[in-house]
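Q: quick one, what's the 3D model for this:
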Amino acid sequence: MAASATHTPLPNEAKPRLSAGLIPAAMLSGSAVLIFALQLPLAGYGLLAASVVAAFFVNRALFRDLLLLALGLLIISTISLEANIDYPNIALMGTVLTLSVLVPYLLSRYAYKDHAIRFPIRTGQRWTTLERWYLPLVVLLGYLILPSYFIGSGAYLNWPAISTPDELARLFVGVGFVGIWDELFFICTAFALLRRHFPDWQANLLQAVIFTSFLWELGYQSWGPLMTFPFALLQGYTFARTRSLTYVVCVHLLFDLVVFLVLVHAHNPEWLAIFPY
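A: Sure, this is the predicted structure:
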C-alpha cells in the first residue's frame, strides 16, 4: 500500500475546474447518501467500491486518498448511527468513530508516508475580529433556527427522552463528542484529502454531501439537510480560511451547545422556556 512517492497537492488555482477525478470522487460522496441517508447498504457499498476502482484508473494519487476515505466510511457503517445514549452504545460508537479517524490517519502517515491528514490545534495565529464576532453569531443563529427545526419538525423525537442528571450528562457528552469528531473526520480528513485534488469549492461540496448524509442517519431528518448542508459548507470554508481545527471545533461546539439545550427543552417543555418557535 505504500506510495512510491509522496503526493504533493497542487496550489488551488492550479487545479482544473473539471477533471476525470470528479467522477470517482462524486461516486464516493454518493455512496454515503446510499449508506447513511437512504439506508441502502448493498447499493452504497457497491458504489463505494466502484469509486475506488474508478479512481485507480484515473489517478493513482487520487486512488490512494479515496481509499483512505472509503475505509473511514466502511468503519463508520459498521454501527447504527441513530441517537442512543445507553452506556454500551456510547462506548461502541465512540470506539468506532475514533477508529474511522485513526485508521486513515495512520495509513496516510506511516504507509503512504505523507502528512495529508493533520489536526492543526495550535496555529500560532490570533483570531481576527471577524472570527471572534462569528462565534456569538453562531450561537444567535442556533437560537433562532434550531428550536423551529427540532420542535416544529418533530426531529427531536429522533433523540431519546432525557430528564435525569445522568441522562443529561450523557447527552451533553455525546453531542459534544460527535461535534468534535465531525471536524476531525469531515474537515481534517475528508475535506483535507479531497482538496489535494480539486479546487476548494468542489472538495467542500463533496465533503458536505458526506457530512449531511451522516447527520441524517444521526437524526437530523425532515428539513434538516437545508440546515446541515450549509453548515457543513461553512465549516469547510472556515477551515480553509483559518487553517485551524481549534477554531472550527469552537464554532461547532457552540452550535451544539444550543442543540443540547433545545433537545432538553423539547423533551421537557417546562425547562428552558426561552426559545422562539
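Q: every contact and neighbour count from this point should use C-alpha atoms.
A: OK.
Q: which ones are touching residue 159?
A: 83, 84, 219, 263 (C-alpha atoms under 8 Å, 6 or more residues apart in numbering).
Q: what's the most distant pair in the residues you listed?
A: 84 and 263 (13.6 Å; C-alpha to C-alpha).
Q: what about the two, which has more around it?
A: residue 263 (25 against 18; other C-alpha atoms under 10 Å).
Q: sorry, back to before: of the contacts of residue 159, which belong to helices?
A: Judged by DSSP state H, helices contain the following of the contacts of residue 159: residue 263.
Q: where do the helices of the stretch 51-200 of the chain begin and end?
A: For the stretch 51-200 of the chain, the helices defined by DSSP state H, counting those that start in this stretch cover 60-76, 87-106, 129-153, 165-182, 192-194, 200-218.
Q: identify each buried residue in the fourth one, please.
A: In this case it means helix 165-182. 168, 170, 171, 172, 174, 175, 176, 178, 179, 180, 181, 182 (16 or more other C-alpha atoms under 10 Å).
Q: nearest to residue 22, of these?
A: The closest of these, once distances to residue 22 are taken by C-alpha to C-alpha, is residue 182, at 23.1 Å.
Q: alongside the first, I'd like the structure of this one:
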Amino acid sequence: MPDVMTATTATTRPASLAAACLVSLAGLLAFGFEQRPVAYAVLAVAVALGLVVDRALGKDLALIAAGLVVMSLVPITTDVSNAHMVTMGTAMVLAVAIPYAVSRWVYGDHAVRFPVRTGERWTRLEKGYLVAVPLLGYVLLPVYMIGTGVYENWPAVSDPEGIARLFLGTNVLGIWDELFFICTVFTLLRRHLPMWQANLLQAVLFTSFLFDLGFHAWGPVIIYAFALVQGYIFQLTRSLTYVVCVHLLFDFVLFLVLVHAHNRSWIDVFVY
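A: Model (predicted):
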C-alpha cells in the first residue's frame, strides 16, 4: 500500500504551494477574521488553481475546502447548551466524514485514514513526552488563561451538569482537532508538499479555528507551536492514538484551569 503521507513529487511546484497557501489563507479569513464570503471566494480560486496545476492536488484541496466550509456555516463558540453542542457537533462530524467518505469511496485512494492501532510500541521518549505535556500545561495555561482574562470566553460552570458538559466539550473538540487538522488536512497536504510546508499550512488552519473559538490574546502563539509539534509527531508515529493522548492530556489541564478560573475557591492547585 502506498504511503499516503509522502509527497508525490520530489520537488514542489510553486503553483502547487500557492494553491495550498490560498486554502490556509481562506481558513484564516473565515475563522481568524470572520470574513466568510471572501474566504469562500479564495477557496474557489485555490481549488481551481489546484486542478489546473495537478488534478490530484485540486481534488485534495476540495476535500479540505469542504470541511472548512461546513465548519464555517455554524457558530464557533464555547457554548455548552444542548442546541449548540448538537449544531456544532453535527458540523464537526460532517467536516471529517465528508473528506473521508469521498477519498475512500469516490476517489478510491483512501488517503484520509485514522490510524488508531499501528502495532508499534511507544518509545521511552514518547512515554516521557506524555508526562511532560500536562506539566507544561500546568505551568503555561494558568498564566495565559487567567492572566489575559481569556478564560471568560468559556462559560462559568459550577454545577455538576455544567462541569460535565465543559469536560465533554473540551475533550470532543480536542479529538476532532486531530481528526481534521492532522489526519485530514495535514495528510492531504503532505501528499503534494514537503512535510515542513504541509505542517506550517495545517497549523495556520488549526490556529485560526481555535482563535475563533476563543483562544485570543497571545493564545495563537501557543496553539501554532502546539499544532506544529502535533503534525511533526504524527509524521513520526503515524498514530492517531498518540497525538490524541497528547492533546487530551493538555486539554485536561485546560479544563481544570477553566473550572479554577471561574471557581477560585474550589481548586487550589494552581499558583496563578
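Q: so which of the contacts of residue 159 of structure 1 hold up in structure 2?
A: Compared against structure 2 with both residues aligned by TM-score structural alignment, their matches' C-alpha atoms under 8 Å, the contacts of residue 159 of structure 1 retain 83, 84, 219, 263.
Q: list the contacts for the first one?
A: With contact set as C-alpha under 8 Å, 6+ apart, residue 83 of structure 1 has these partners: 158, 159, 160, 218, 219.
Q: which residue packs closest to the last one, ignoring adjacent ones?
A: Yep, that's residue 219 of structure 1 we're talking about. Spatial nearest neighbour of residue 219 of structure 1, chain neighbours left out: residue 158 (5.3 Å); criterion: C-alpha to C-alpha, 6 or more residues apart in numbering.
Q: just checking, the one you found touches residue 222?
A: No: applying C-alpha atoms under 8 Å as the test, residue 158 of structure 1 and residue 222 come out as separate, 10.7 Å apart.
Q: looking at the two, which is more packed in?
A: residue 158 (16 against 13).
Q: what does the more buried one correspond to in structure 2?
A: In structure 2, residue 158 of structure 1 lines up with residue 153, judged by TM-score structural alignment.
Q: repeat that for residue 204 of structure 1.
A: So, by TM-score structural alignment, residue 204 of structure 1 is matched to residue 199.
Q: relative to residue 110 of structure 2, how far out is residue 193 of structure 2?
A: 18 Å (C-alpha to C-alpha, to the nearest Å).
Q: those two: which is more packed in?
A: A count of neighbours by other C-alpha under 10 Å puts residue 193 above the other of residue 193 of structure 2 and residue 110, at 26 against 15.
Q: list the contacts for that one?
A: Contacts of residue 193 of structure 2 (C-alpha under 8 Å, 6+ apart): 7, 8, 9, 12, 16, 17.
Q: farthest pair within the residues you listed?
A: Counting by C-alpha to C-alpha, the most remote pair of these is 8 and 17, 13.1 Å apart.
Q: residues near residue 49 of structure 1, how many?
A: 18.
Q: separation between it and residue 197 of structure 1?
A: Taking C-alpha to C-alpha, one finds residue 49 of structure 1 at 19 Å from residue 197 of structure 1.
Q: show me which positions of stretch 99-109 of structure 2 end up buried.
A: For stretch 99-109 of structure 2, using 16+ other C-alpha under 10 Å, the buried residues are 99, 100, 101, 102, 103.
Q: from those, which single one is nearest residue 3 of structure 2?
A: residue 103 (14.6 Å).
Q: my guess is that closest one contacts residue 112. True?
A: Yes: the criterion here is C-alpha under 8 Å, and residue 103 of structure 2 meets it with residue 112 at 6.4 Å.
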